[in-house]
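Undergrad: Here you go, sequence then predicted model.
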Amino acid sequence: MQVYTASPEELLASLEEAAQPLLFPSESDHPLRPFRWDGGDVPSPSALRAAQGAAAQTPVEVTTVGDFFAPVLEPAEEAGDAALTDAGRYRQLVALLEAHLTDLRVYRVGSVDIDVYVLGRHPSGAWLGLRTKVVET
């Protein structure tokens, strides 16, 4: 059962606090930042491209929160203590998203230098979540 107690502003502040120490790993690690989708309706691939000023042929992949966060939630045993500590922080972050947002989805916009949006619908109707960047060559 989901609990909807935080306002959009409170949730964004909680997401910022929970994500503060984390860098999402890729070929170049980047922070996770709170994000509010101001596009109105459900974010669509074309709306995300337009918001970024990206070309119409820019690829947009839609995936799940579980698939996106899987590598950081279950690090390899040889990854070390820091990765295990971060995995606990990522679990808390995902739990926060799942407790306050519905229709969670992850949008990966671009190729190589990829903008990532983790978004869900808040009870107020606003689309909120996190934004980061991953580099995959």
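TA: Arrived safely.

Undergrad: okay, CA-based contacts and neighbour counts for the rest of this
TA: Will do.

Undergrad: which residue lies farthest from the center of the protein?
TA: Largest separation from the mean C-alpha position in the chain: Glu78, at 25.6 Å (Cα atoms, centre = their mean).

Undergrad: ok, second structure coming up, stack it against the first:
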Amino acid sequence: MNNNVIQQIQQTSYDLLMMSESEYPFEVVFWSGEGQESLTNQKLLQLTNHPLETPIETVELDYFFRNCAEEQEWHDELQKQNVQKFQTLIKTLKDNLTNIKVYRLGSISIDVYIIGKTAANDLAGVSTKVIET
């Protein structure tokens, strides 16, 4: 079951770039058995090997992708295709994971983890990076 979830997330995030002041790919995240209890900020920092004093901001999935997953009138064909890809990724995450949250770790160079719980109580999702100065 989980391999299927991971495969779907990999397929829908493949070749997709998160746009900010730079462009970063998405990587699949999977932590086996870690969904038994709530994902606290401290636990996330441990799982991602960040210092415990790293600032964390949590945002909603749709809010995080608001600029990528909505077609605009001025988009060219490639941008429209990317919007479709982002919508597919969001749908895949929502279809396969519960309690999805977007965690933004750090400032300026921000590590982003989009994590939810699988049916088998594992934690899964994608990570990327955004640059905001």
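TA: Perfect, I can see it now. Quick caveat, the model's predicted, so the values are computed rather than measured.

Undergrad: Provide the TM-score value for the superposition.
TA: Superposed pair, TM-score by TM-score structural alignment, normalised by the length of structure 2: 0.89. Supporting alignment: 131 aligned residues with a Cα RMSD of 1.6 Å.

Undergrad: before we move on, the earlier item: so where does the aligned partner of the residue farthest from the centre of structure 1 in structure 2 fall, helix or strand?
TA: Aligning on TM-score structural alignment places Glu78 of structure 1 opposite Trp74 in structure 2. For Trp74 of structure 2, there is no host helix or strand (DSSP states H and E).

Undergrad: Could you check how far the residue farthest from the centre of structure 1 is from Pro21 of structure 1?
TA: Separation of Glu78 of structure 1 from Pro21 of structure 1 (Cα to Cα, to the nearest Å) stands at 21 Å.

Undergrad: residues near Gly110 of structure 1, how many?
TA: When neighbours are counted by other Cα atoms under 10 Å, Gly110 of structure 1 registers 19.

Undergrad: Report the contact partners of it.
TA: 58-60 (Cα atoms under 8 Å, 6 or more residues apart in numbering).

Undergrad: can you do 6 Å?
TA: Counting by Cα atoms under 6 Å, 6 or more residues apart in numbering, Gly110 of structure 1 makes contact with 58-59.

Undergrad: cool, Leu17 of structure 2 as well?
TA: By Cα under 6 Å, 6+ apart, the contact set of Leu17 of structure 2 is 23-25.

Undergrad: any idea what Ser38 of structure 2 aligns with in structure 1?
TA: Applying TM-score structural alignment, one finds that Ser38 of structure 2 aligns to Val42 in structure 1.

Undergrad: Not counting its neighbours along the chain, what's nearest that match?
TA: Leaving aside its chain neighbours, Val42 of structure 1 sits nearest to Trp127 (7.5 Å; criterion: Cα to Cα, 6 or more residues apart in numbering).

Undergrad: what residue of structure 2 matches up with the one you found?
TA: Match for Trp127 of structure 1 (TM-score structural alignment): Leu123.

Undergrad: for Tyr90 of structure 1, same thing?
TA: Aligned partner of Tyr90 of structure 1 by TM-score structural alignment: Phe86.

Undergrad: name the element its match belongs to?
TA: Using DSSP H and E, Phe86 of structure 2 maps to helix 77-96.

Undergrad: Residues contacting that helix, please?
TA: With Cα under 6 Å, 6+ apart, helix 77-96 of structure 2 has contacts from 12, 68-69.
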